[in-house]
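[1] Any chance you could fold what I've pasted below:
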Amino acid sequence: MTDSNTKRWAGALAGGLVAGLGITALLMSGERKSGEPSELAKLERAAADKLGLDTPPADQLPSAGEQTVIQGGHLILGLLAAAAYAASTDEDTPVVAGGLAFGAAFYVAMHWLVGPALGVKQPEWRADRATLAMHTINHLVFGLTTAATSRAAQHA
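    Here you go, the predicted structure:
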């Protein structure tokens, strides 16, 4: 792997982590404001139920330990997605086009295919417009952040 390619990969991973941390902050802030578990907490609990694990009551905010599992798993998923971006692009991939395509593909994969297939979330086509917009924007920003950070690191 060339030095430029190593930097591009490191930048993609850093971008995925930064974007994931930003979304984590938004989710946790939303929990504090609303007093209700985030959608991500609900997903984690649905997955835990599928595995036969005990979960807190549906309306209870996550404990610090549960938040660690929820947010840690989300950040790991973001890093894996960023690695997929780095593996499927090269140094000539346009930042905006590549980032938007990646973000959209990640959104479709997680919210339209994987989540419903695993039975941990409702199919996305049943979501209201506000939820669809929020999910789309979050994933597009994630894709753009990953692509831009990858490019910036490549040229650092």
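[2] going forward, measure contacts between C-alpha atoms and count neighbours the same way
    Noted.
[3] Can you tell me which residue is spatially central in the chain?
    By CA atoms, centre = their mean, the chain has its centre lying nearest to residue 78, at 4.8 Å.
[4] Would you do the same for the sequence below? I want to compare the two.
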Amino acid sequence: MNGKHMTGAIAGALVAGLGLTVMMMAGERKSGKPSELTELERAGARELGVRFVPQDDRLPDATEQAIVQGGHLLLSAAAGAVYAASVDEDAGVVASGVAFGLAFYAAMHWITGPLLGLKKPEWQSDVGTIGMHTLNHVVFGLATAAGAKALAKR
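    As a prediction, this is how the structure comes out:
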């Protein structure tokens, strides 16, 4: 495996993850409601038996936001590493990026989140939510693939 391919995939995933983080934080400020990512973190904390978990309607403070967004970026980096380990560096950006984004979306929202009790099953979501999640993960996959391709060829 090419180290540049791995580095590029992780960098692309981090850039995409950061973009999604900014969108979620802006949405929190605009709506006055915690983001879905904050809700997932709180559900996870409850599952782990954490005694103090902020109320569901309360916006995250700076410490909680750092935990939520830091965890999101770590997951993004790990996903980038999975992309690099599982996709050949000669793969096309569009095909591999879309496929990876959809696979990652399915793994997180359709399987892992519900199995861990962190979120309701995705099939119970409305069409708009499913569409938004699909689009976000396809863009994530494309950015990951583009990063991997850009550095692998240097």
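[5] how about the aligned partner of the residue nearest to the centre of the first structure in the second structure, secondary structure?
    Residue 78 of the first structure maps onto residue 76 of the second structure when the alignment is built from TM-score structural alignment. Three-state assignment for residue 76 of the second structure (DSSP: H, G, I helix; E, B strand; the rest coil): helix.
[6] Surely residue 35 of the first structure touches residue 58?
    No - contact between residue 35 of the first structure and residue 58 fails when scored by CA atoms under 8 Å: they sit 11.9 Å apart.
[7] what's near enough to touch residue 82 of the first structure?
    Applying CA atoms under 8 Å, 6 or more residues apart in numbering to residue 82 of the first structure gives the contacts 12-13, 15-16, 146.
[8] And it, which helix or strand is it part of?
    Using DSSP states H and E, residue 82 of the first structure maps to helix 64-88.
[9] Now that helix: buried residues?
    By 16 or more other CA atoms under 10 Å, the buried positions in helix 64-88 of the first structure come out as 66-67, 70-71, 74-75, 78-79, 81-86.
[10] pretty sure residue 109 of the second structure contacts residue 118?
    No - applying CA under 8 Å, one finds residue 109 of the second structure not in contact with residue 118, separated by 9.7 Å.
[11] residues contacting residue 44 of the second structure?
    Counting by CA under 8 Å, 6+ apart, residue 44 of the second structure touches residue 118.
[12] What's the match for it in the first structure?
    Aligned against the first structure - with TM-score structural alignment as the criterion - residue 44 of the second structure pairs with residue 47.
[13] Run the chain-centre distance for the strand or helix carrying its match.
    In this structure, residue 47 of the first structure sits in helix 39-50 according to DSSP H and E. For helix 39-50 of the first structure, the separation from the chain centroid amounts to 15 Å (computed by CA atoms, centre = their mean, to the nearest Å).
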